[in-house]
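S.K.: sharing a sequence plus its predicted fold:
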Amino acid sequence: MCTLTLAWHVFEDAPVVVAANRDELVDRPSEPPARRDWERPVVAPRDSEAGGTWIGYNDAGVLVAITNRWIETDMESDRSRGLLVRDALNHESAEDAVRFVERELDERSYDGFNLVVADANAALLVEWDGHRRVSNFDPGVHVVVNVGADGNYTIPGHRPDVGEQQAVNADSVLTALQPEPGEESREWLDRAATVIADHEYGVCVHGDGFGTRSSSLIHLGTEERTFEFADGPPCETPFEPVDAHV
């Protein structure tokens, strides 16, 4: 499971604010966020196994983040989804990044995913389960998990109980993170950090060999961009500022 919360054009001072948990095998190696001079400057963690990433932003203020998507059947993939995120981060705008992803899906095969791309001008969701669906997010708070986004879920038949529970958890997070009157972006992000670490909401996961490996707080403001990272389950790992700028 993975959980991504996005507040897009909710706050005047920050068009893109994100709190996200990454769930992964505990023995899959990774590197914490840092400035990475890929095709353009990026701040992102790195998957040491495949070389890609699961979340990050670039010097143009484009955020790209991915969750796995649970689907009914196994798909034959020839490339890591994290490399798709890395490549999407090379683009000047969210719209350009999504157009790239659409072309890429015509040429290569990937396992199922939900991909969020956002900047100050657009926020989009690309869903891939063998069929491609692209939709625009309206201004507001959004929650993306493995079974879908914002109440639009597809529960796989081979894991109905856990899929239904994930949908319930996502709805609970979405309800809890609706902006409060007068709330500012930093206040919302602090509250989001608490919610995604609280086991009451079920999105901080502890399993046998699998669980929430890290958590990211990203604030792409009009004056400043920041990344805070918990290099472990957020219920027991403090968020630390990432000393990297683009």
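M.R.: Perfect, I can see it now.
S.K.: use CA for all of it now, contacts and neighbours both
M.R.: Noted.
S.K.: contacts only, for the most centrally placed residue in the chain.
M.R.: By Cα atoms, centre = their mean, the chain has its centre lying nearest to residue 65, at 3.8 Å. Contacts were defined as Cα atoms under 8 Å, 6 or more residues apart in numbering; by that measure residue 65 touches 54-56, 85, 115-117.
S.K.: distance to residue 8, neighbour count and secondary structure added to the residues you listed, as TSV?
M.R.: Below are the contacts of residue 65 laid out as TSV (distance: Cα to Cα, whole Å; neighbours: other Cα atoms under 10 Å; DSSP: H, G, I helix; E, B strand; the rest coil):
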residue	distance to residue 8	neighbour count	secondary structure
54	19	21	coil
55	16	27	strand
56	16	25	strand
85	19	24	helix
115	15	25	strand
116	11	26	strand
117	11	27	strand
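S.K.: quick one: which of those is nearest residue 241?
M.R.: Compare each of these with residue 241 using Cα to Cα and the shortest gap goes to residue 56, at 14.1 Å.
S.K.: mind checking how far the closest one is from residue 230?
M.R.: Separation of residue 56 from residue 230 (Cα to Cα, to the nearest Å): 14 Å.
S.K.: what's the answer for residue 192, then?
M.R.: 13 Å.
S.K.: quick one: which of the two has more around it?
M.R.: The neighbour comparison of residue 192 against residue 230 (other Cα atoms under 10 Å) goes to residue 192, with 24 against 21.
S.K.: that one falls within a helix, correct?
M.R.: Yes - checked against DSSP: H, G, I helix; E, B strand; the rest coil, residue 192 lies within a helix.
S.K.: for it, give me its contacts.
M.R.: When contacts are counted by Cα under 8 Å, 6+ apart, residue 192 is found next to 19, 177.
S.K.: now tabulate the contacts of residue 65 in CSV and tack on distance to residue 160.
M.R.: Listed next are the contacts of residue 65 as CSV, based on distance: Cα to Cα, whole Å:
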residue, distance to residue 160
54, 26
55, 28
56, 31
85, 28
115, 23
116, 25
117, 28
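S.K.: okay, one more to line up with it:
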Amino acid sequence: MCLIALSWRTHARYPLLIAANRDEFHARPADPAAHWQDTPQVYGGRDRLQGGGWLAVSRRGRLAAITNVRRMLPPNPRTLSRGRLVADFVRGDGSAQEFCEALMPHAHEYGGFNLLLWDGACLRFATNQGETGESREVDPGIHVLSNATLDTPWPKSERLRTAMQQASGHDTPDIEALFTALADTAIAPDAALPDTGLELERERWLSSPFIRGPEYGTRASTVVLVAQDRLRFVERLFGPNGRANGDSDQVLPLAAD
């Protein structure tokens, strides 16, 4: 994923709400959200190259979502796929804290990542940014995550934060309003752009919540609503230049098995 907004313990019926866009090269093969054949209790999209994921849930009450970190470094072919972290967590049974404690000593072996983990009770954030990385419990509230660290106020993150605040203020969260915010293609003013080392035109292009391009862009918009006994996973897919490419809406009962 490259943009996530979440509501954590702010809604009476849904302790966790997620709205997210996955940005990726269109040529990279991936499966749409579905039950994983090798782990049927897991549901989500899946990367065909490495077998990992970007946003996945488990009927056992687990969720993992990840974004990359925008840093102007040449790719290192020896780094491990960050999508494996999503797959490993949702297929496991340890707590989010236990997973992070085991991960952090070798977090630098993965591509730059920001990771959100929910184990049914706790929501945790982990990143390998900086010399030692960071792992901490997420406080209740509305949070945003893009390609910097948690709650960095990039323009597209703040626009999605506002949408999440409004959508989560209803007795039944306004899913369509979240998808409208995820589909926003408005470019941020130059004065508000982050300085991540990219040339200005590319920084502008990447500043909108929804990125449209022939080779790279937003490939999936997803909204997840987690209730006490079930969750709803709604996905809309896109091809080159933002062309609609299918959608799905799945309700999964949560169980302890």
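M.R.: Everything's here; your move. What you see is a predicted model, and the numbers here were worked out from it, not measured in a lab.
S.K.: which of the contacts of residue 65 of structure 1 does structure 2 keep?
M.R.: Of the contacts of residue 65 of structure 1, the subset whose aligned partners also make contact in structure 2 (criterion: both residues aligned by TM-score structural alignment, their matches' Cα atoms under 8 Å) comprises 54-56, 85, 115-117.
S.K.: between these, which sits nearest residue 147 of structure 1?
M.R.: Here the nearest of those to residue 147 of structure 1, counting by Cα to Cα, is residue 115; it sits at 12.4 Å.
S.K.: how about the closest residue to that closest one other than its chain neighbours, secondary structure?
M.R.: Nearest non-adjacent residue to residue 115 of structure 1, counting by Cα to Cα, 6 or more residues apart in numbering: residue 66, 4.5 Å away. Following three-state DSSP, residue 66 of structure 1 is assigned to strand.
S.K.: what do you get for residue 148 of structure 2?
M.R.: Looking at residue 148 of structure 2 with three-state DSSP, the answer is coil.
S.K.: from residue 148 of structure 1, how far off is residue 163 of structure 1?
M.R.: Relative to residue 148 of structure 1, residue 163 of structure 1 is positioned 10 Å away (Cα to Cα).
S.K.: just give me the longest helix of structure 2.
M.R.: The helix that spans the most residues within structure 2, counting by DSSP state H, is helix 155-167.
S.K.: quick check: that helix compared with structure 1, mean distance?
M.R.: For helix 155-167 of structure 2, the mean deviation from structure 1 after alignment is 2.6 Å (mean Cα distance after the TM-score superposition for structure 1).
S.K.: can you list the residues that contact that helix?
M.R.: Applying Cα under 8 Å, 6+ apart, the external contacts of helix 155-167 of structure 2 come out as 3-7, 19, 142-146, 151, 173-175, 177-178, 181-182, 188, 192-193, 207-209.
S.K.: just the buried residues out of those, in PyMOL syntax.
M.R.: This is how PyMOL selects the buried members of the contacts of helix 155-167 of structure 2, with burial counted by 16 or more other Cα atoms under 10 Å:
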select buried, resi 3+4+5+6+7+19+142+143+144+145+146+173+175+178+181+182+188+193+207+208+209
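S.K.: what are the boundaries of the helices in the stretch 151-257 of structure 2?
M.R.: Chain-ordered helices for the stretch 151-257 of structure 2, with DSSP state H, counting those that start in this stretch as the definition, fall at 155-167, 175-182, 200-205.
S.K.: trace residue 178 of structure 1 over to structure 2, please.
M.R.: Taking TM-score structural alignment for the superposition, residue 178 of structure 1 sits opposite residue 165 in structure 2.
S.K.: make that residue 210 of structure 1, sorry
M.R.: The equivalent of residue 210 of structure 1 in structure 2 is residue 216 (alignment by TM-score structural alignment).
S.K.: against residue 219 of structure 2, how distant is the nearest residue to that match once chain neighbours are set aside?
M.R.: The shortest distance from residue 216 of structure 2 to any residue other than its chain neighbours is 4.2 Å, reached at residue 25 (Cα to Cα, 6+ apart). Residue 25 of structure 2 is 8 Å from residue 219 of structure 2, where distance means Cα to Cα.
S.K.: the more surrounded of these two?
M.R.: residue 219 (27 against 15).
S.K.: residue 205 of structure 2 against residue 185, yeah?
M.R.: No - in this structure residue 205 of structure 2 lies outside contact range of residue 185 using Cα atoms under 8 Å: 9.1 Å.
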